[in-house]
Each structure stands twice: as C-alpha cells, then as structure tokens.
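> Got a predicted model here, sequence first, then my questions.
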Amino acid sequence: MSALEEVFRAEHGRAVAVLTRQLGSLDLAEEAVAEAFAVAAATWPTRGVPPSPAGWVVTTARNRAIDRLRRDAVGTAKTAQLALLQAQPELVDVGAVRDDQFRLLFTCCHPALAPEARVALTLRMVAGLSTAAIARAFLVPEATMAARITRAKKKIAAARIPYRVPEAVDLPARLGSVLAVVALVGTEAHSPAGGDEPTRDDLLEEAVRLARLLVELLPDEPETRGLLALLLLTASRRPARVVDGVLVPLDAQDRTRWSRVHREEGQELVRTCLRTGRPGPFQVQAAIAAVHADAPTWADTDWAQVVALYDQLPATPVVALNRAVAVAELDGPSVGLALVDRIGLDRSPVFHAVRADLLRRLDRPAEAAAAYAAALDRTSNAAERADLEWRRSRLSG
C-alpha cells in the first residue's frame, strides 16, 4: 500500500486537474479520481503497480467518468459532458501558463468564493491534502472544514466559474489566495498533520514548483519571490530536520547539514525583494528565515532583528506565538511565557509545545508535563509525538 500512497500524494492533484479540464466538472473529476484510487487499492496489491501509475490513474478515472455519464446521460448537460470527454478536444489555453494544476489553482481561488473556502478547496483539490490536514492548518474541527469544502464546490458549479488562468488585469485580486494556498502546502509539508513521516518532501517540492510558476507568471510581483524564497529557505533545512528517522527541532539542528543550494537561492531572492522596496507578508517571513539561515547556531541568531521583523507582520495568533518565542530568546523565558499565555491557540499542538518548553526552562516541571500532554493530545503525527515524548522525558521531578 505504500506504493499506492506515494502515487496518491504525487498524482492526485494532477489527475483531478486533468479530469476537470476534460470533464468541465470539478465534482465529477474528484469522484472519478477517487474511484480510480479505490480500484488501485483493490487490484495493485495482487497485480502489482502498473508501469506508468500516473497514466493508469488518469485513464482509469476517465473510464469511470465515461461509465457514470453513460448511466446518468438523461439530460442534455450529461450528454454534452459525455461527448466532451469522449472527443477529448484540445482546449485553447487562456493565460500565460500551460499547466492543468495551475488552471485549477486559479479556479479554486476565484473571488466569488470566500477567502477561507478558496484556500481550503485548493488544498483539497490541487494538493490532495486530507480534510483533517486542512482542518489542522486552519485550526478548526474536521467537520467544519468538510462542510466548507462542500459549499465551495457547490458555489463553483452554481456560479459556473471558468476553468482557466485569469487575464493579467484579474490577477491581483486572485493572487493573495493563491499565495496563501501555496504557503499552506509548504506548511503541511514541513509539519504533516498525521502519519508516520516527519516531513513531506513531495509536498514541499510541489509548493516550490507552484511558487516558481507564480514567479514566472508575475515576474514583477515581489510577494511571489518572497514566497519562493521562504519555501526554499524552509527546504534548505530538510537534511538536518530529520536524522536517522528522528525529528530534530530548529534549535538543535546541525546547520552545516543545511542545503547550501537552497539556502543561497533563497537568500538571493530575499535580497532581490529588499531592493524593490515594496515589502509584504511573505517577503517579511522570508527575511526572518534568512536571519536564521545567516546564523551558524540557534544561540547566534539575531533575535532583536527577528522580533523587529515579526512586528511588521499582521498580528495574528500564529505570528504572536512565533514572536513570543523570539522574545523569550531575547528577554528570557518568563517574558516569553507571559506573551504566550495571552494567545488563544488551544487547538494548536505547537502552542502547547512552546508553552511546555518555556515552563521547562523556568524549572516548573509539573506544569511543563501538563503542557506537553496537551500538545500530544492535539497531534497525530508519529514523528512529532516522538519528539514531544522525548522532551517530556527530560523533565525532572
């Protein structure tokens, strides 16, 4: 089943995008791809993985869609969909990018959808993230996220939102949602919501690929470069983030193992952004990552600069938590803890893990143990759980 999971992670988004172009229906495309993977789950363990698993998934999904349309071809709409799929016409590209997933990305980020729905739907359709993973990214219950995604798909169908890359004049209104989507794919890659893997390299590569496409599409927009820089600097830490299958937090990483290629490209992009003089949230986040990349160790980090950069970002709970970590390094754990205790992020395991680490540094082991337990209750990723258990085991008393 690991081979099937690997194909699902790599090809789900592409398959949905291709079938959406061929079918003209996001719902039908997703259902057809889901059926194809169900067939794979039933047949691959005994028959083996096909030579071209990606092509097999698309072909099987297409055949399933044809079968369903034939069964349901009562009205003219279904008949038209069936004719469109069987004919497989070469559609004329609209916009600058010839990429099915990129078209789907902009479709899911249409202004007719609420901002939260745009991001959630794109993470589900384009990146293939589970509803549970997306719910974690938004810090909401899974049932709430499932309903949000369903409503967004219905809105696309009802509003007949086109499947295309928008014209240049329409891009600015759509860019914020697209950037947020790609960033959240990178976040899920860096810290998966569940499973046994400490990181998702496939998702991070996908986020970098989409960010590069955004830079290609909008070369004069500094925020696209800022996002790409942030993702590259995050990717540079991969060789040191997991050692012998064990998750290594940033403060304990051997930075000599960081990828020089990714780090240098990311830092050069940050310098390019600074020269434009048009700062934005992703550029600031990339600048923070660059400060970490400049420091040979955690202790050598320019924490005053990190705090100053966080002060330039919107004051969201997540930004406040990260800023509190930096303040704790600059002014001490008691000051950092006072800031953390003002933040309402009870659903986040990171919030409780940060709080536990600060309590440990203040020699309050009982409270730290309770905070580690709260963090463990809120994460299902095996690597993160192992790291939290190890941290808890170091407590005295």
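Nice, thanks for sending it over.
> CA atoms for contacts and neighbours, from now on please.
Will do.
> Now Gln86: closest residue in space, sequence neighbours ignored.
Nearest residue to Gln86 in three dimensions, chain neighbours excluded: Ile66, at 7.6 Å (C-alpha to C-alpha, 6 or more residues apart in numbering).
> Quick one: residues contacting the one you found.
Under the criterion of C-alpha atoms under 8 Å, 6 or more residues apart in numbering, the contact list for Ile66 reads 82, 85-86.
> isn't Pro53 right up against Val7?
Yes - counting by C-alpha atoms under 8 Å, Pro53 does reach Val7; the two are 7.0 Å apart.
> outside of stretch 387-394, which residues touch it?
Stretch 387-394 is contacted from outside by 246-248, 353, 368-369, 372, 375-376, using C-alpha under 8 Å, 6+ apart.
> Kindly apply the preceding question to stretch 237-257 instead.
By C-alpha under 8 Å, 6+ apart, stretch 237-257 touches 198-199, 258-259, 296-298, 383-384, 387.
> want to compare, so here's the second one:
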Amino acid sequence: MVDESLLRALTPTVIGVLGRRGADFAAAEDAVQDALVEAVRVWPDDPPRDPTGWLVTVAWRKFLDAARADTSRKHREVRLEVEPTPGPAEVVDDTLQLYFLCAHPSLTPASAAALTLRAVGGLTTRQIAQAYLVPEATMAQRISRAKRTVSGIRFDQRGDVATVLRVLYLVFNEGYSGDVDLAAEAIRLTRQLAARTSHEEVAGLLALMLLHHARRPARTGADGRLVPLAEQDRSLWNTHLIAEGVDILQAALARDRLGEYQAQAAIAALHADARTAAETDWVQIVEWYDELVRLTGNPVARLNRVVAVGEADGPRAGLAALAGLDPALPRHAAVAAYLHERDGDPVTAARLYAEAARSAPSVPERDHLTRQAARLNAKLRR
C-alpha cells in the first residue's frame, strides 16, 4: 500500500526540481503526475529507499520522453540530453513559490483552486473533478488552461499572499464531496503554508479553518438536515481543534497586525467559547464585525454584523441596521426573516423565509429555509 499523503507532500518539491532543471511549469507538473502514477504501481512491491530521489528521477525521465516526442522542442533537446543525477543538494523546498504561481492573479478563482489542489496538493485530476462534482474532462480542460496561463511566469517571481489565502479559503468553503474532503485538504495546505511563512494572516486563516471545522460534526443531523449554530449539539464540537485554533489566533493577534482572517477567526473563537448559544458574547462579536467591516468593507460582513446586532441589542436594532443594506445581498431575505420572527411578526417572517429559500445557494440551506416557512405557516393556521 502506497502512502498517498507522502506522495502528495513530495509533489511540490519534485515540481520545483524539474523547474530548476529547465522544465516549464506545465511540463514539469505533467511529468510529476505521471511519476506519481508510476509510484502507485511500483512502490507496493519495490519501495524506494529515497522516495524523493526516485520521484525526481522518474519525473525527469517522463519529462525528457515528452520533450523528445515533441518536434517543436527539438532545439531544447541538446540542452536536456544529459540527465543529471538527483541528489540531496538539489532538493529545495519550492512549495511557497508553487502556492504563489498556482494562485496567480491572472487566473480565475476556480482555476487557481484546481491548479493548487493538483500542483501543491498532489491530487489527481479525477479526484479534483469528483470533489467539485464536474466531469473529469471538464476539470482537465480547466487545469490545462490554468497551466497555459501561468506558463510564462518565472518560477522565482514574488507572489501575493492575499491571493493565495483567498484561493485556500475558497477550497475550504467547498467543504466535502466525492472521495476528497476539500475542507480537510484546505487545512492541510494552509498548515503547510503556515510552516513556510510567519505571515500573521496565514495564521489567522488557519485558525479560522480549524475553528469552523471543529463544529462540522454538529452541522448536520442524522437525517442530513442542516442544523443552525444556535441549535447544534456543542458536545459534538472538536475541542482539540478549537484549542489549537485559539492558540494560533492568539499568537497571530499578539503581532498587532490585524487582518480580515484574524478578525473572522476571533468571531469564530467567541462562538466556540460559549458553552450554550445563550452564553454567546454578542457584544464582543459586534465589535469584531466592526473591525472586519473597517478592514474589508465587505457587504457580506455587514450583513453578518446585522445578525450580531440583532442578538446583542434586540431584533429591532438588527432590522434598523439591515435597512441600510442592499436587499439583493445573498441571504438578505433570510436574515430579515429571522429578525422579523424574533420581533413577533410571523406573517412577514414566513413570507421572507419562503423568498430566501427560492434563492438559497445550496439544497440543505434551501430545505432548511423551506421548513422554517412551513413551521410558521402551520402556526398561523391554528
């Protein structure tokens, strides 16, 4: 049995070696994928003493074979003909540069996420396609286009941490589908990134992911229904992940360079700290949302702040804050429905829950909002 986690961990290093030998990113990545397939076939019966060296050797040969077969690359064959022997001195950690390359601003977020999962995460095209619930051919085209887009970018070109973090958070929010748990994969990749940079927002994102992921076992019931935060069985929350997330967050906040992911993580930590929903410190949560809005101006953050205001100062205060926001915002109707229900207006709340269900971004959320509307309508008919 091959240790797939080892293969995935070695993928960035091997791509980096091929890149320094003269392979462009697209060709290097293809060759490494071929070497990984070969490793899965060969290693169970003949495990190598030096897994990295083995992968470098096989990937380099795969690259040479592809280069020699491509007549348009004949001018490069003279330079590539001598096959260097892999050695420890050549194995440099290029993971950070691969993050920057795969999350290049010229790529769409979806393409950047797919390319990151393939080149940095070491996932196959099939695994990525299954995770995103798209045909393998569609995902292969997406990845190929992404590789062509970044093919002319120097491997040592400085990248943008903020773009990398947005891509990783996008992967995390895809959650779980198929055979690949994207939330867990995003956490693994963010841990990897955090080990290679002391950037406080990388730590903030890792803390945020851990704190959200800790609540995952309680988010759905046995019947698959969505369970709102206030109704979750908090005994199911993973206290080890919560403790780790809080520790990472506190260390990041101590650097006194606040960013949006740290602010979001602080909000998640306050939710995690409450033993019951009634004990949630909504006043502090509002203050953190104020910071988040100041940092980002994000309309979704403003909408989430409305919910916190409604809990801290009452539903009418929440409705007053909601009045200043664009009704076209995603989940605007759901927030309005919740606040109207708490304010004693079930007729308006039922109508808004039904409206929110029609525009829900996912089936579980749509079903939850439909049940909320049905619950209130049933009460009104009594």
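That came through fine. Keep in mind that this is a model prediction, so the values were computed, not measured.
> ok, back up a step: now render the contacts of stretch 237-257 of structure 1 as CSV, adding distance to Ile288 of structure 1 and neighbour count.
Converted to CSV, the contacts of stretch 237-257 of structure 1 look like this (distance: C-alpha to C-alpha, whole Å; neighbours: other C-alpha atoms under 10 Å):
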residue, distance to Ile288 of structure 1, neighbour count
Pro198, 23, 25
Thr199, 21, 23
Trp258, 16, 20
Ser259, 17, 18
Pro296, 15, 12
Thr297, 15, 16
Trp298, 13, 17
Ala383, 25, 23
Glu384, 23, 28
Asp387, 24, 17
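> tell me which of the contacts of stretch 387-394 of structure 1 is nearest to Val327 of structure 1?
Ala353 (16.2 Å; C-alpha to C-alpha).
> Is that closest one within a helix or a strand, and which one?
Per DSSP states H and E, Ala353 of structure 1 falls inside helix 349-361.
> distance between that helix and the chain's centre?
With C-alpha atoms, centre = their mean, to the nearest Å as the basis, helix 349-361 of structure 1 stands 24 Å off its chain's centre.
> what do you get for stretch 339-353 of structure 1?
21 Å.
> and what of stretch 354-367 of structure 2?
Distance, centroid of stretch 354-367 of structure 2 to centroid of chain: 23 Å (C-alpha atoms, centre = their mean).
> which residues in the stretch 151-300 of structure 1 form helices?
Per DSSP state H, counting those that start in this stretch, the stretch 151-300 of structure 1 carries helices over the ranges 171-190, 201-217, 222-236, 238-241, 260-276, 281-294.
> Could you tell me which residues within the last one count as buried?
Put plainly, it is helix 281-294 of structure 1. Within helix 281-294 of structure 1, the residues scored as buried using 16 or more other C-alpha atoms under 10 Å are 281-293.
> what's the answer for the fifth one, then?
Within helix 260-276 of structure 1, the residues scored as buried using 16+ other C-alpha under 10 Å are 262-264, 266-267, 269-270, 273-274.
> now these as TSV including distance to Glu90 of structure 1?
What follows is these, written out as TSV (distance: C-alpha to C-alpha, whole Å):
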residue	distance to Glu90 of structure 1
His262	37
Arg263	40
Glu264	41
Gly266	38
Gln267	41
Leu269	37
Val270	40
Cys273	39
Leu274	42
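> picking up where we left off before, which among the helices of the stretch 151-300 of structure 1 is found nearest to Arg98 of structure 1?
With respect to Arg98 of structure 1, and counting by C-alpha to C-alpha, the nearest of the helices of the stretch 151-300 of structure 1 is helix 201-217 at 10.1 Å.
> quick one: that closest one to structure 2 mean distance?
Here helix 201-217 of structure 1, set against structure 2 after superposition, deviates by a mean of 2.4 Å using mean C-alpha distance after the TM-score superposition for structure 1.
> Now do that helix against helix 222-236, angle only.
150 degrees (axes from the mean of the first three to the mean of the last three C-alpha atoms, to 10 degrees).
> Helix 171-190 and helix 201-217 of structure 1, what's the angle between them?
For helix 201-217 of structure 1 against helix 171-190, the angle by the same axes, to 10 degrees is 160 degrees.
> Just the buried positions in helix 201-217 of structure 1, please.
Those would be 203-208, 210-215, 217, for helix 201-217 of structure 1 by 16+ other C-alpha under 10 Å.
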